[in-house]
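Chemist: Give me the fold of what follows.
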Amino acid sequence: MSNADEHPYRGEEINGSSASIAPGVSPEFFHAYRHESSLRFLIKSAVVVLGIGAIAVVGGNSLRGVGGWAAGVGGYASMIVGGLLVLLGLLLAFFAVGFWSLMAHAFKNGLLTPAVVVSQEPTALAVLAEMGNGGRTYHGVRRLVVPDLPVHGDHLGTRVPCSSTFQPGEAVDRWAWFTPTPISHGTARPAAIEECFRRLGEEPFRRLESLVRLGLVPPDEKQVILLDENYQVLERLKKPD
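Modeler: Okay, here's the model as predicted:
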């Protein structure tokens, strides 16, 4: 990502910087729900907690009508616990809405990045991203394990366009970390995915495939191999806490 260099597919600003090439994809909610585990977890958790909370409130209110001090105390306790669960469920629903909003923004305005399948069990991608934040050029390679890979399949060497967002660190001229998401986790529309391939072009994928052949792929998801403008290794960045 950069702060200058106009591009016809430039994204809107994220974390003070805008992508030089953005996917411009509007994700489909139900498709993303099926393939993005974090979104699915938040929504399911919100529904379950709200349901239990509502049952506890209704059950407690019914228990109060039975009569007697024990039923009354139990009823009030159930209603209090149920009310707290309803509040927790609403908070989880708020987080789910916020996560979906951030995800949709990233699919439209993140940095369009190339990835290739490097493992089938589990399915893992090697992802190459520009990590410079003004001034010197940096590149980063990281491994991304995905539960599934819709549209593309998981054959070794399969090319996959991703949308990446970036996390700042202590260095002022580069990002400390990047988080890629396959475009196919947000949409299954062939036209949208083909447009991402067109915007990226052949060269980024060829460069990444060359780095994969050289073994420049982290063994796990906890590090990024940082490269200079000539794709020479500078250091291995650890995943921020």
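Chemist: For the rest of this, base every contact and every neighbour count on C-alpha atoms.
Modeler: OK.
Chemist: longest helix of the chain?
Modeler: Determined from DSSP state H, the single longest helix within the chain is helix 69-109.
Chemist: What segments of the chain are helices?
Modeler: 29-35, 37-64, 69-109, 190-200, 203-213.
Chemist: And this one, please, so the two structures can be compared:
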Amino acid sequence: MGDTWADLSPGLDPEPLRFLYHEPTLRRHARGALVVGLVSLGSFIGCALLRSAESNWYEPLPLHLFGTVCGFLTIVAAATVVEAYRPLAYLFRNALLTPGVVLPGEPLTIVVLASLGNGRGPEVEGLRRIVLRSPLPDRDRAPGTRIPVVSTFQRGRGLDRWVTFRSTPIAWGTGRDREIERCLERLDPTDFKRLEALVARGVVPEDEDELIILDRNAGRIERVSIREETKRYPPDRG
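Modeler: All right, here's what the predicted structure looks like:
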């Protein structure tokens, strides 16, 4: 992802446990660490039970060795969670606040409008559909509900705009209504109205792979495949 922090950023640190639970990447890492940790704990409990049953001294050894290996893997998995958390929390605080609205139907889905201009080409905007793999805790999920999200953007080698963007609802990082409302208030109401008008006209990506590119007047330019665009314009870290 590109270096997308801006003046219009949330400016707040996510609540660690809440962010671990709701952010999909972190949740996968945390689940892995938890499973390995539970297996390790079960192995050591099994060793203790074997010893208390007055079994031969060598009988618990394989289980003890297995538990030790799992314990080591638990430490590695926990370190992986920490390493994954740091950059995602940094981006949550410093990346770009963007408007999103809830779409009708299941699963819970939002559509997000964000500028794709990166200073190298025309000022265009992108419209992206995002299926939320985690709920919006304590928030209204009725169609049309305005959702503040934080977005990070991907560079493309040889492309004069951002290739795509990834969005995270602010509600995944904080349960404080005051902070969420503050993020909503900082977003331009005009952008929300334009986004809502696009949804009302049916200008919505058909799936998560589709990106609709718009001009500043919200006239449709083209629909592109994010997967194909990423292949055509590989990530540029520069």
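Chemist: before we move on, the earlier item: adding distance to D154 of the first structure, write the helices of the first structure out as a markdown table.
Modeler: Output for the helices of the first structure, formatted as a markdown table (distance: least, CA to CA, whole Å):
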| stretch | distance to D154 of the first structure |
| --- | --- |
| helix 29-35 | 15 |
| helix 37-64 | 18 |
| helix 69-109 | 21 |
| helix 190-200 | 16 |
| helix 203-213 | 16 |
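Chemist: Output these as TSV; include the columns distance to S184 of the first structure and mean neighbour count.
Modeler: Formatted as TSV, those follow (distance: least, CA to CA, whole Å; neighbours: other CA atoms under 10 Å):
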stretch	distance to S184 of the first structure	mean neighbour count
helix 29-35	9	16
helix 37-64	14	18
helix 69-109	10	18
helix 190-200	7	16
helix 203-213	17	16
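Chemist: Contacts only, for the residue most central in space within the first structure.
Modeler: Nearest to the mean C-alpha position of the first structure, by CA atoms, centre = their mean, lies T181 at 5.1 Å. By CA atoms under 8 Å, 6 or more residues apart in numbering, T181 of the first structure lies in contact with C162, S163, S164.
Chemist: Counterpart of it over in the second structure?
Modeler: Aligned by TM-score structural alignment, T181 of the first structure pairs with T168 of the second structure.
Chemist: now swap in T165 of the first structure and tell me
Modeler: Checking with TM-score structural alignment, T165 of the first structure has T152 as its match.
Chemist: My read is that its match contacts V163, right?
Modeler: No: assessed by CA atoms under 8 Å, T152 of the second structure is found out of contact with V163, at 11.0 Å.
Chemist: residues in contact with the longest strand seen in the second structure?
Modeler: Among all segments of the second structure classified by DSSP state E, the strand with the greatest residue count is strand 146-154. Residues from elsewhere that reach strand 146-154 of the second structure, judged by CA under 8 Å, 6+ apart: 1-4, 9-10, 91-92, 95-102, 114, 162-170, 180, 183-184, 187, 192, 235-236.
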